[in-house]
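# sequence isn't available, so here's the structure alone:
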């Protein structure tokens, strides 16, 4: 067997592998969005305040932020296959528990269990995709991943909105999809699959996340951007159902259309075109567009007094999310050494979901004591500062991939 054929046999995943990883990607960041359409119903049924209801959406994020670094180290050492399969099973069981719980404390605990599984799903699926694809094909796959994730943001909340009209417990059945997907992961991902390029074995570094951040400060800066953007934008995710309720929209199916479906549709379109957008505009320009879209969305949300105007909010946030998710994922990966890809990816998860968890703790009391509009304006001030900071940068790093052999599309996975 020639060296070329050996490389291709080793590194080229099949169509089934890519399909499973993209399906897993639909779950990793959808823990809260899936039940967002029924969050106001849950709040009223359990008789809790706005901040407590927000924690139902984001409590799993606390578990993700805490557990992700451990998942990342395990991924660097053993590969993503087994941690991903285990995480999908825990995701399904923890999320599905909401079908039978009747109290707020029990629901909160089940959301923490969901977060443990989601930490593995997000970290392992992302590390596997980054390790298996290089060059221009990586940008395409990252765009497909964004499209897959946002397609989940379209389908799952829509299904949850329809089920929520029958019972607030029913939407939690959607999480059970993690169980068969976990079994499929064991079958589709090859044994010993690595998070490093082409499955190469590299020396495992000691020191974990702290050493990575110390030796590669750009990773710290990019993770800080994750924290800021997700924390600020969660104001919309938590407050939009409440704002719609104030405007007389109580049907959870319609709330799903506003809260997730429109945003996911916009982000899906951006994800499918992401490779071309990156080639023509570059990462810095794309991030500026994202920050501008978010700022505009928050301003519209603060002042809109009619449901029709609020349609602009999810559209603009979807554009921002469709840009930011693949861009920051690729940039963090380029800023870290390949043998610490799992750790770097886990730090993204900690930053992303840590920002989500902190958001209702910061903005919940502010909104409860003032108004939803005030919270949105404060968040808009934050995204404006991010936009100004991005304009002060000449460009974000465009470090080329180091593994040129894997950049050849002929040696990469067959696209679906």
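Everything's here; your move. Here the structure is a predicted model, which is why all the values come from computation and not from measurement. Numbers count the residues shown, from 1 in each chain.

# please make it C-alpha for all contacts and neighbour counts, starting now.
Fine.

# how about the strands in the stretch 151-300 of the chain?
If DSSP state E, counting those that start in this stretch is used as the criterion, the stretch 151-300 of the chain turns out to lack strands entirely.

# and the helices in it?
Under the criterion DSSP state H, counting those that start in this stretch, the stretch 151-300 of the chain carries helices at the ranges 178-188, 208-215, 217-246, 252-256, 262-272, 274-281, 283-303.

# go through those helices and pick out the most buried.
Scoring those by mean neighbour count under mean count of other CA atoms under 10 Å gives helix 262-272 as the most buried, with a mean of 25.

# take this one as well and set it beside the first:
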């Protein structure tokens, strides 16, 4: 850990990741104020609610194409362009005159996030060995939870004074640009000179299978996990906890335990192995979801959310780390783009899947169904990884 964090590249990549962390939820506390500010505009209620998921949809649609650009144009160049676009589009809500134009700027923000995430993930693959790569992505997961909690808290304080004020937070990207320019060297890969077969990843016949498996896994996992921040406030009201502080406490527990487990991911993977760490994470998340269904006290709900957060910190780093390990250097951008696209697609689709379940069976049954889906996903991914590793050892 000490050697990793003596490396300025590691700090720069964590800073780049922080930009993507705050891309969506930062303005969430400002939504009621923005709706009131533009109350005279037709469909203001709908438009304000679209401001948060809009970047996710764009990332899901464009990240694979950004990955191609990252591989062919250069990681650092795309990261710098994405960071500049991020600052321009992110802060546009400070001065744009209506919700339609603000929504357009949020779509531009999604393009920026797609460029930053794919370039940043590819650079992780370039700079670090397989062992350090997994450890670093774990730290990144931890930072995403702690950073998300910090950014939403600051945004809430700013929104209390002015609903447009949280858009200032996106200006942090401009301050980071000089650091990225200085700390991140470019890596150039001559794809036609690589020894790996042109139709394989990392020279392994199962390389594409591994990437596809990780893409499907992260989509399902994020689709299920994102139910917690989108449905928990309503579930708590249904349980009789109507004060906003209750939702804040439960979600805060989720973020804190997710941050801690993300930081511990590398050590867990070293001592227990990739498959045991992954399956243990899924078991924890599923236990948390079952607890959300079966527990009625606010303390029990907080503990359940904490279990879900702890589990996700052991699960999420595995997807990108495993996929990057399967990718040859010249294809890391494309692979990072595919995983990024799946992650954001899961976020965007989550309420579209969970809300019909709630409408038909209620919150308790919905959480139990999703707990079962997590168990099945964890078993399937663990079995597939065991089979893949066995075949690698045979060869």
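Arrived safely. All of these numbers come straight from a predicted model, not from anything done at the bench.

# re the thing from before, format the helices of the stretch 151-300 of structure 1 as JSON lines; extra columns: distance to residue 18 of structure 1.
As requested, the helices of the stretch 151-300 of structure 1 are exported to JSON lines (distance: least, CA to CA, whole Å):
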{"stretch": "helix 178-188", "distance to residue 18 of structure 1": "9"}
{"stretch": "helix 208-215", "distance to residue 18 of structure 1": "28"}
{"stretch": "helix 217-246", "distance to residue 18 of structure 1": "26"}
{"stretch": "helix 252-256", "distance to residue 18 of structure 1": "28"}
{"stretch": "helix 262-272", "distance to residue 18 of structure 1": "16"}
{"stretch": "helix 274-281", "distance to residue 18 of structure 1": "18"}
{"stretch": "helix 283-303", "distance to residue 18 of structure 1": "25"}
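
# which of those sits closest to residue 162 of structure 1?
When the helices of the stretch 151-300 of structure 1 are compared for distance to residue 162 of structure 1 using CA to CA, the nearest one is helix 252-256, at 5.2 Å.

# the helix or strand harbouring residue 54 of structure 1 packs against which elements?
In this structure, residue 54 of structure 1 sits in helix 50-78 according to DSSP states H and E. For helix 50-78 of structure 1, the elements it packs on are helix 39-46, helix 81-96, helix 104-132, helix 208-215, helix 341-369, judged by 3 or more CA pairs under 8 Å, 6 or more residues apart in numbering; DSSP states H and E.

# with structure 2 superposed, average distance for that helix?
Once the two models are superposed, helix 50-78 of structure 1 sits on average 2.7 Å from its counterpart in structure 2 (mean CA distance after the TM-score superposition for structure 1).

# that helix versus helix 104-132: what angle between them?
40 degrees (axes from the mean of the first three to the mean of the last three CA atoms, to 10 degrees).

# chain center to helix 50-78 of structure 1, what's the gap?
The gap between the average C-alpha position of helix 50-78 of structure 1 and the chain average comes to 12 Å, counting by CA atoms, centre = their mean, to the nearest Å.

# can you give me the buried ones in that helix?
Within helix 50-78 of structure 1, the residues scored as buried using 16 or more other CA atoms under 10 Å are 50-77.

# how far is stretch 89-98 of structure 2 from where the chain is centred?
Centroid separation for stretch 89-98 of structure 2 versus its chain: 24 Å, with CA atoms, centre = their mean.

# correction: the previous question concerned stretch 214-225 of structure 2.
Mean C-alpha position of stretch 214-225 of structure 2 versus that of the full chain (CA atoms, centre = their mean) differs by 11 Å.

# what do you get for stretch 295-311 of structure 1?
Computed by CA atoms, centre = their mean, the chain-centroid distance of stretch 295-311 of structure 1 equals 24 Å.

# same check on stretch 219-226 of structure 2?
With CA atoms, centre = their mean as the basis, the mean position of stretch 219-226 of structure 2 lies at 10 Å from the chain mean.

# same question, stretch 240-250 of structure 1
Mean-position distance between stretch 240-250 of structure 1 and its chain equals 25 Å (CA atoms, centre = their mean).

# now stretch 346-362 of structure 2
Counting by CA atoms, centre = their mean, stretch 346-362 of structure 2 comes out at 19 Å from the chain centroid.

# buried stuff in that stretch?
Of the residues in stretch 346-362 of structure 2, those with enough neighbours to count as buried (16+ other CA under 10 Å) are 346-351, 354-355, 357-358.

# hmm, who's touching that stretch?
Contact with stretch 346-362 of structure 2 is made by 53, 56-57, 218-224, 226-227, 230, 363, 365-366, as judged by CA atoms under 8 Å, 6 or more residues apart in numbering.

# please pull up the equivalent of residue 23 of structure 2 in structure 1.
Under the alignment (TM-score structural alignment), residue 23 of structure 2 pairs with residue 31 of structure 1.

# I should have written residue 78 of structure 2 there, sorry.
In structure 1, the position corresponding to residue 78 of structure 2 is occupied by residue 83, as judged by TM-score structural alignment.

# what is the burial count for its match?
Other residues within reach of residue 83 of structure 1 by the criterion other CA atoms under 10 Å amount to 22.

# show me what contacts it?
By CA under 8 Å, 6+ apart, residue 83 of structure 1 lies in contact with 71, 74-75, 120, 124.

# rerun at 10 Å
Listed by CA atoms under 10 Å, 6 or more residues apart in numbering, the contact set of residue 83 of structure 1 reads 71-72, 74-75, 117, 119-121, 123-125, 182.

# ok, now residue 211 of structure 1?
Contacts of residue 211 of structure 1 (CA under 10 Å, 6+ apart): 205, 217.

# same check on residue 49 of structure 1?
40, 43, 364, 368.

# nearest to residue 202 of structure 1 among the residues you listed?
For the contacts of residue 49 of structure 1, the residue nearest residue 202 of structure 1 by CA to CA is residue 364; the value is 45.2 Å.

# picking that back up, of the helices and strands packed on helix 50-78 of structure 1, which is nearest residue 317 of structure 1?
Of those, nearest to residue 317 of structure 1 by CA to CA is helix 341-369, at 15.0 Å.
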